[in-house]
Structure formats: C-alpha cells, structure tokens
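In: mind folding the following:
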Amino acid sequence: MLRLKRSVSLLALALVLSACATTQAPPPEERSPADPWEPFNRQVYAVNRTADRAVLKPVARGYKHITPAPVRTGVTNFFDNLRSPVTIVNLLLQGRPGDSLAQFERFFVNSVYGIGGIFDLADRADMPEHQTNLGMTFATWGWEDSRYLMLPFVGPSTLRDGIGFYGDSFVNPVLDGVRKQGSYGVLALDAIQIRADLLPLDERIEEAFDPYLFIRDGYLQRRNFRIQGEEAEMPDYEAFLDEDFD
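Out: The predicted model follows:
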C-alpha cells in the first residue's frame, strides 16, 4: 500500500501540475511578504500547468490504466529506496546520527532483501523511516525563512529548497549513475509514477477559488511544520478548499 506520508509530501507537486489557475498577480502592496516574486511564479505555474495537461497527466492516466496496482506499488517503493542515500547524508549533516543509522538500516534491508527496494520489507518490520533533504539541512543551519519560488517543471519551492533540490539531485550516487548511463527513462518513470499516485487530487484542487494561492500557502505551511516540528501547525488542506476568498 502506498504510504500516506509520501502522498502528503508530494501533494504540492500534484497540485501545481494539475490545477487550473489565474496567472494575474495582485499589485505589489497586496502581495505576501513570502512571495515577492509572485508575477514570475504565476507565469511559471501556468507553464507547468500547460505541460502537465499536454503530456504528463495523459501519460499518467494511461500508465495507471494499464499497470496493475501491485506493480505501481513496487515502482513507488523502488524510487523511495533510491532516495535513501541522500536522506542518510542529510541526516548526518543535521546532527542526527541515530536517525541516519536507522535510515541506513532501512536502505540495507530493502536493497538486499527487498530486491532493490521493490518490496518495502523494512516498513513491514516497523523500522522507522525519516524523510529530509538539503533544503531541510539549510534550515537546520539557520536559513529558516526563504522566498517562495515556483520551479519550472518541478513545482512549488523556495529559494532555499530549490537550491537544495538541485543539490540533492547531483549528489545522489544512484541517480548520478543513472544519468551517466543515459537511462533517463528511469527518471521519467519516477515522474509518471508520482503523477499517477496523485491523480485523485486533481478534482479537489480545481474547487479552490485560486489554486495558485492554495498551493503556495499549503506548501509554505507544510515546510514550516517540517522545519519547526511540533511548534508549527500542520496545514489543514480541507480548510483551504472550504475557504471563502471573496
């Protein structure tokens, strides 16, 4: 079964690639201090939406239609496992050696006994899982506040998290091997699987008056929650959908 926390982690990606949004930004005096680049971000958002509707969403629908659920689960597990080395390193950089060791144990069990991570045996054994990245590491080092930034063909981020995203992409030894071998089809499968996992969210996000604001506020609140832990309030996505923007 797909883990709920992974779906929540990727919620923002699905929202940015699936929604129908206005691209007109408010005047400068009405913009959020966290989003001073809103005009640019809305334009990038529109490009992402167009690309999704033209390519990724139709492909994801076809993939989900022809691929059995157990196979899709195995693909999800496989790519989750591929990301573990980066998580392990970032946990060390954040001064969390115990969590880093626990994540390494998960990676070892799933890689060796779970056939490269296709079967998440560590989850069945109730081994703890930690999710973090370089953006979170930067936040741990003191860069807590950062401007919101919509990344082309990636989705919602911040300047800090965007730098972290590309940093993680290039230091992952497994993904680096994929790139060197020219196996970009593997990376494309990862994107398709993520999009297929989150197809059910499309209709819900379209209910929002301004999906761009929904995505931005949800992303920033969730990142704040992950950085500050229990001191921050976890975003209520249901409340966003019910909010009256008039």
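
In: when you work out contacts or count neighbours from here on, use the C-alpha atoms and nothing else.
Out: Will do.

In: okay, buried residues for the longest helix seen in the chain please.
Out: For the chain, the longest helix by residue count, based on DSSP state H, is helix 211-228. Within helix 211-228, the residues scored as buried using 16 or more other C-alpha atoms under 10 Å are 211-227.

In: just give me how far the following helix or strand past it sits from the chain centre.
Out: Next along the chain after helix 211-228, taking DSSP states H and E as the criterion, comes helix 237-242. Distance of helix 237-242 from the chain centroid (C-alpha atoms, centre = their mean, to the nearest Å) equals 19 Å.

In: and for stretch 206-226?
Out: 13 Å.

In: quick check: the gap between the spatially most distant residue from the centre of the chain and residue 223.
Out: Here the chain reaches farthest from its C-alpha mean at residue 29, the gap being 30.4 Å by C-alpha atoms, centre = their mean. Going from residue 29 to residue 223 by C-alpha to C-alpha, to the nearest Å gives 25 Å.

In: now show me the structure for the sequence below, then we'll compare the two:
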Amino acid sequence: MKFLTRRISLMLLGCVLLVLQGCATVTNPDPRDPWESMNRSVYKFNDALDTAAIQPAAKAYVAVLPSPVRTGIHNFLGNLGDVWSMANSALQFKGQATAETFMRITVNTFLGLGGVLDVASEMRLEKRKEDFGQTLGYWGVKPGPYVVLPIFGPSTLRDTLATPLDMKGDAVQQFNDQAARNVLSVTRVMDVRSGLLQTVDVIKAAALDPYTFVRDAYLQKRENDVHDGNPPARFDYTESETP
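Out: Below you'll find the predicted structure:
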C-alpha cells in the first residue's frame, strides 16, 4: 500500500509540473479550465492509450465473458465500493445514507453471495456513490481548476488531492494478497470501460470537440454529486439587467 501511495504521489507531482508548463501557453481559457493546453495534451495521451490497449481489452472482456458473469462481477466490485461510500457518507454526517449503505453491504454480502447478487437493490435500498472529493466539497472546499490526469482522466484540483486517500480507502486495496489486488484492480478497469464502449464511440462521433464535451459533462456531474443532485441555482446575469 505504501508503495502504491508513493507512486500515486509521484504521478500527481508530475501533473503539477505539467500544469506549470501548460499555464503559459493557454490563451483565453475557460475560467474553469485555465490549464487547457496541458489538459488537452494529457487527454490525447489517454485517448491514444485507450485506443491502443484499454478499449480492445474491454471488447475482449465483453466477448469472452457472458452477460450474467459480467453482471455478477460488476455487483461484487460495487459491493466492495460501497464500503468507502459508507465511510464518506458518515464523514458528511448523512445518517440515513450511512445506515442504508451499511444495510446494502450487509444484505448483499450475506444474502447476495458476497455481493455477486444485488439483493439490496431489489429491496429498494438506494445505492449511493461517495468519495473523499465529494466529502471535501460537502464541507465547502471548492473544486478548483479542471485537471486531466494521466490514465485516471477527468478530475479537478480538489478531487486530484483526494485521490490518494480514495485509493487508500478502497476495499480492493485491503486484500493481503497482492495478486488478488492486481486482478481485482484490472477487472474493475475492464468493468468500467466495457460499460462505456458505446458511450465513448457516440461522443467521438457526435461531439464537435470531444474534449470540451467530456469536461463540461464531468464538471456538471461532480457538482451534482456533491449536492446530491440538487446543485445551487446560479443566476445568469446575461439574461437580466438587474444583477
């Protein structure tokens, strides 16, 4: 775990250095994305890596494993993810969400064959995804500039700083056997990417600028996540003469 955290820290330091290089080359940036030049470069790197390796692996994952098996894997990984979501719900003093997520974990672990079956959703126990970036946002920490991280993809400065703790709190990283941790980590990437195969293709085909589309969608989603789907209203001064 210490080795993994150290590698993530070095990666984030590298991102900061890239940021310092990218700031001087940006002209008239979006206020939320002052490091657009650097971000676009990292976005292109991630897209090339995805096209060359991750997307083909995800397609093979879908081709080899039947849908019921993939669903069971998705449920199992989701049950592990609920542990960190519960912890962050507690850090945000969301009593009901914490209790319901605890019940989800208990029900799916003991009645759902370790989480392979999502019995809790059938019992209408809502699934909530919470991370430490959301917790910081809940307590008033602003998102800061938009950042595209190598491999990890879209983020913000706040969420980037929260990433090492999110990884440390990940239930997958608590497995003592390193081989098991590696297999679960790779399987999670395949699970997430396989679920986005059609979505990514549509974005690339339909969006005039996929980078801008992804950025705007991500920032809107994160704001909704922090405010549980009810972000504060923002007054548009261009629509009225009265500020």
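
In: TM-score of the superposed pair?
Out: The pair, once superposed, lands on a TM-score of 0.80 when counted by TM-score structural alignment, normalised by the length of the second structure; 209 aligned residues with a C-alpha RMSD of 2.0 Å.

In: any idea how far the residue farthest from the centre of the first structure lies from residue 186 of the first structure?
Out: Look at residue 29 of the first structure and residue 186 of the first structure: by C-alpha to C-alpha, they are 45 Å apart.

In: for residue 107 of the first structure, same thing?
Out: Residue 107 of the first structure is 19 Å from residue 186 of the first structure, by C-alpha to C-alpha.

In: more crowded one of the two?
Out: Per other C-alpha atoms under 10 Å, whichever of residue 107 of the first structure and residue 186 has more neighbours is residue 107, with 25 against 14.

In: still on that earlier bit, name the helices or strands packed onto the longest helix of the first structure?
Out: helix 11-18, helix 134-140, strand 155-158, helix 237-242 (3 or more C-alpha pairs under 8 Å, 6 or more residues apart in numbering; DSSP states H and E).

In: dump the ones you listed to CSV, plus mean neighbour count and distance to residue 51 of the first structure.
Out: Output for those, formatted as CSV (neighbours: other C-alpha atoms under 10 Å; distance: least, C-alpha to C-alpha, whole Å):
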stretch, mean neighbour count, distance to residue 51 of the first structure
helix 11-18, 25, 8
helix 134-140, 21, 26
strand 155-158, 25, 12
helix 237-242, 14, 24
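
In: for those, which one sits closest to residue 197 of the first structure?
Out: Closest to residue 197 of the first structure of those is helix 11-18 (C-alpha to C-alpha; 8.9 Å).

In: next, the angle from that closest one to helix 211-228.
Out: 160 degrees (axes from the mean of the first three to the mean of the last three C-alpha atoms, to 10 degrees).

In: where does helix 11-18 of the first structure end up in the second structure?
Out: On the second structure, no counterpart of helix 11-18 of the first structure exists by TM-score structural alignment.

In: so how far is that helix off the chain centroid?
Out: 9 Å.

In: the helix or strand following that helix vs the second structure, average distance?
Out: Beyond helix 11-18 of the first structure on the C-terminal side, the first helix or strand identified by DSSP H and E is helix 38-51. Compared with the second structure after the fit, helix 38-51 of the first structure shows a mean deviation of 1.0 Å (mean C-alpha distance after the TM-score superposition for the first structure).

In: what are the buried residues along helix 38-51 of the first structure?
Out: Along helix 38-51 of the first structure, these residues count as buried under the neighbour rule (16+ other C-alpha under 10 Å): 38, 39, 41, 42, 43, 44, 45, 46, 48, 49, 50, 51.

In: same list (those residues) but as JSON lines, adding distance to residue 137 of the first structure.
Out: Putting the buried residues of helix 38-51 of the first structure into JSON lines (distance: C-alpha to C-alpha, whole Å) gives the following:
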{"residue": "38", "distance to residue 137 of the first structure": "25"}
{"residue": "39", "distance to residue 137 of the first structure": "29"}
{"residue": "41", "distance to residue 137 of the first structure": "24"}
{"residue": "42", "distance to residue 137 of the first structure": "27"}
{"residue": "43", "distance to residue 137 of the first structure": "29"}
{"residue": "44", "distance to residue 137 of the first structure": "26"}
{"residue": "45", "distance to residue 137 of the first structure": "26"}
{"residue": "46", "distance to residue 137 of the first structure": "30"}
{"residue": "48", "distance to residue 137 of the first structure": "27"}
{"residue": "49", "distance to residue 137 of the first structure": "30"}
{"residue": "50", "distance to residue 137 of the first structure": "32"}
{"residue": "51", "distance to residue 137 of the first structure": "31"}
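
In: state the distance from residue 136 of the first structure to residue 94 of the first structure.
Out: Counting by C-alpha to C-alpha - residue 136 of the first structure and residue 94 of the first structure are separated by 8 Å.
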